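Peer 1: sequence and computational prediction follow.
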Amino acid sequence: MKPIVTLTINPTIDLATTVAEVTPEHKLRCEPERRDPGGGGLNAARVIRELGGESLALYPRGGSTGDLLEQLLEQKGLRRWPIVISGHTRENFTVAEKKSGREFRFVMPGPTLSEKEWQACLESLSTVAADADYIVASGSLAPGVPVDFYARVARVARKQNARLVLDTSGEPLRAALEEGVFFAKPNRKEFRDMMGTQVDDPAALAAAARSFLEQGRAELLVVSKGADGALLTTREGQFSATPPPVETHSSVGAGDSFVGGMTFGLASGLSPQEAFRWGIASGTAALLSAGTDLCRRADVERLLTQVQPVRLA
């Protein structure tokens, strides 16, 4: 397997901690925190490596928090290609409330990238993906990055004959789909907003997904439905799968784990249906990990036997 190139244009340091109860005004005494490198592409790269694949992570980083991000990625053993920027890498944090079991997730906007900085990311992508079969572009855009950035990434992928896996939302997703991607993974709400139609009914969702693929903007489409699983649509058919029941410790990174798991499967030569199983198992396995940790291979392999996609009529 060739290294899977991942692009994270707005990486973060994910901090997670636990408190007894979230209340206003009072000091909230936290338990010991954990820090992990985060952002869609970096999370996917971590999962690909955990599952036994090779990844090469491309991302901007800056300031003292950028130095910490570099240390954390070194500890994870990831191959990487950082682009130094003038701003400070952002930090997001998640607080788990023991009393209720709820998670509170606080997401920062990130540093503003100059045109020179985001252009450097595109130019570096052309270099690092010169021999890549797959590029995973995932996550929100940093301030200052144009809304058509992922569309530009799609053009780079096409020029390099690489398959682009895209996981984002809103206008950046729409703009990229106009260029065409290999594999897109919106959630149900994002897909509904993109298609401008109701998709809450399973039959309506399946019909809308088939209509989307007929437009030629992607070869594979996965619409995630949270606890209800996901719908895979290919030119050969549609498959629905539900996740095995597990005790959820944290939902942070579950979607990114799905992307990393399914891309790992595709890059390993599996059919889309079999790779879909790896995605479901990886996303579900992430729920078993605390805080900002992601899936573990042993959990993925155990859950994989419980994932059986159903072909729709």
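Peer 2: Received it, and whenever you're ready, just let me know what you need.
Peer 1: every contact and neighbour count from this point should use C-alpha atoms.
Peer 2: Noted.
Peer 1: helix, strand or coil for the residue nearest the centre of the chain?
Peer 2: In the chain, the centroid-proximal residue (C-alpha atoms, centre = their mean) is residue 256; its distance is 3.0 Å. Of the three states, residue 256 takes helix according to DSSP: H, G, I helix; E, B strand; the rest coil.
Peer 1: list the contacts of it.
Peer 2: 40, 41, 43, 44, 283 (C-alpha atoms under 8 Å, 6 or more residues apart in numbering).
Peer 1: give the buried residues for stretch 241-251.
Peer 2: 241, 242, 243, 244, 249, 250, 251 (16 or more other C-alpha atoms under 10 Å).
Peer 1: contacts for it?
Peer 2: Against stretch 241-251 from outside (C-alpha under 8 Å, 6+ apart): 103, 227-231, 277, 280-281, 284, 286-292, 303, 306-310.
Peer 1: and if you look at stretch 306-313?
Peer 2: The contact list for stretch 306-313, computed with C-alpha under 8 Å, 6+ apart, reads 237, 238, 239, 240, 241, 242, 243, 244, 273, 277, 280, 281.
Peer 1: got the buried residues for stretch 14-25?
Peer 2: Buried, per 16+ other C-alpha under 10 Å, within stretch 14-25: 14, 15, 16, 17, 18, 19, 21, 22.
Peer 1: how far is it from where the chain is centred?
Peer 2: 25 Å (C-alpha atoms, centre = their mean, to the nearest Å).
Peer 1: for comparison:
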Amino acid sequence: MKSIATLTMNPTIDVSYDVAKVRHTHKMRTDNEWYAPGGGGINVARVFVRLGGNARCFYLSGGSTGPALDGLIDLHQLVRTRIAITGPTRIASAVLEHETGKEYRFTPAGPTVSEDEWTTCLDALAQTDAGIVVLSGSLPPGVPDDFYARAMDRLAARGVELVLDSSGPALAHAITRGGLLLVKPSQGELQQYAGQPIDGHAAIAKTAMAIVEAGKAQLVAVTMGHEGAILARAQGPVFLPALPIEAASAVGAGDSFVAAMVFALARGDDAIAAFRLALAAGSAAVLRAGTGLAHPADIQRLLDTIGQPIAL
């Protein structure tokens, strides 16, 4: 089993509450208050470790809220490398309204990061001894769009396998740089990358396969929410339909998907087995409201209901 490291440039303190009804102006009493360390890479590490792997979190942390994030990461017993910044760590909120069953999510942009701070992060990450590095999440203000591509340059020189889950210009720069083991865009992120509408499974598969055929990534997993997911690989694209479950939350589904797929690849599973485990984990993450992410028992139960993917 290969160990992994994850990088989270824009982590969060994830707060979730339940409320009877959302109303403007009025003070709304909440219950089921929950705090968790969040952000793409941290979420990936949480699920990866639950599945039985070893992960180190590299992340930025600062301001008066930084120590709270550090403490939450320690509560989850994650190995961590903290890069200190001046700006305060952001706090994201998810509010479940009981009356409608709808979830409301509020996510700030994050602190502005200086050049000295993001350069220090690159230097720290370049020292990792992990076999796989997962670059996951948005880039905060002040960090250049090609930051992940720069990190990939440093890591590839050490023979590290690279996984990417991001969006917008950061995703585009990293794909252009290439050399990825896995990239996991959502359908919307892939469409933004392509710069044109992508409708239907065949079009999604064709766009994802173009990345594989250009040698930019060995695997491209495109998540499509309630429609399922498509995996592009050298042998051709395949599709798995979504499981018939009622989603209570969307928090961490993509991160859980990435964590499980990387876990399977790290232990030597083939791409199809990894894809099936990933779909089970992404589905498990939405079973409960809040920031709990996927749990192994739910993943295994759902995995037992997933058939073999359909060739496209």
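Peer 2: Here it is on my side, so go on. A quick note: this is a predicted structure, and the numbers were derived from the prediction, not measured.
Peer 1: re the thing from before, ok, so of the contacts of residue 256 of the first structure, who is nearest residue 180 of the first structure?
Peer 2: Nearest to residue 180 of the first structure among the contacts of residue 256 of the first structure: residue 41, at 19.1 Å, using C-alpha to C-alpha.
Peer 1: am I right that the closest one is in a helix?
Peer 2: Yes: assessed by three-state DSSP, residue 41 of the first structure belongs to a helix.
Peer 1: residues in contact with the counterpart of it in the second structure?
Peer 2: Under the alignment (TM-score structural alignment), residue 41 of the first structure maps onto residue 41 of the second structure. Residues near residue 41 of the second structure by C-alpha under 8 Å, 6+ apart: 6, 7, 8, 57, 134, 135, 136, 137, 255.
Peer 1: which of the contacts of stretch 241-251 of the first structure count as buried?
Peer 2: The neighbour count (16+ other C-alpha under 10 Å) marks 103, 229-231, 277, 280-281, 284, 286-292, 303, 307-309 as buried among these.
Peer 1: what about those, which are in strands?
Peer 2: 103, 230, 231 (DSSP state E).
Peer 1: which SSE is residue 295 of the first structure in?
Peer 2: Using DSSP states H and E, residue 295 of the first structure sits within no helix or strand.
Peer 1: do the one 3 residues further on as well
Peer 2: The secondary structure element spanning residue 298 of the first structure is helix 297-304 (assigned by DSSP H and E).
Peer 1: can you check residue 192 of the second structure too?
Peer 2: Counting by DSSP H and E, residue 192 of the second structure is found in helix 187-194.
Peer 1: who are the packing partners of that helix?
Peer 2: Here helix 187-194 of the second structure touches helix 168-177, helix 201-213, strand 217-223, going by 3 or more C-alpha pairs under 8 Å, 6 or more residues apart in numbering; DSSP states H and E.
Peer 1: the shortest one against the first structure, how far on average?
Peer 2: Once superposed with the first structure, the aligned residues differ from strand 217-223 of the second structure by a mean of 0.8 Å; criterion: mean C-alpha distance after the TM-score superposition for the first structure.
Peer 1: packing partners of that strand?
Peer 2: The helices and strands touching strand 217-223 of the second structure, judged by 3+ C-alpha pairs under 8 Å, 6+ apart, are strand 180-183, helix 187-194, helix 201-213, strand 228-232.
Peer 1: related to what we said a few turns ago, what about the buried residues of stretch 14-25 of the first structure, which are in strands?
Peer 2: Under the assignment DSSP E, the buried residues of stretch 14-25 of the first structure contribute 14, 15, 16, 17, 18, 19 to strands.
Peer 1: now, which of these sits nearest residue 1 of the first structure?
Peer 2: Nearest member of these to residue 1 of the first structure, counting by C-alpha to C-alpha, is residue 14, at 29.1 Å.
Peer 1: next up, the contacts around the closest one.
Peer 2: 35, 36, 37, 38, 91, 92, 93, 94, 292.
Peer 1: need the contact list for the closest residue to the fourth one other than its chain neighbours.
Peer 2: Beyond its immediate neighbours in the sequence, the residue positioned closest to residue 38 of the first structure (C-alpha to C-alpha, 6 or more residues apart in numbering) is residue 12, lying 4.9 Å away. Applying C-alpha under 8 Å, 6+ apart, we find residue 12 of the first structure in contact with 37, 38, 39, 69, 89, 90, 91, 92, 110.
Peer 1: ok, the last one touching residue 144?
Peer 2: Same thing as residue 110 of the first structure. No: counting by C-alpha atoms under 8 Å, residue 110 of the first structure does not reach residue 144; the two are 10.0 Å apart.
Peer 1: alignment lookup: residue 9 of the second structure to the first structure.
Peer 2: In the first structure, residue 9 of the second structure lands on residue 9 (TM-score structural alignment).
Peer 1: run a quick neighbour tally on its match.
Peer 2: Residues lying near residue 9 of the first structure (other C-alpha atoms under 10 Å) number 30.
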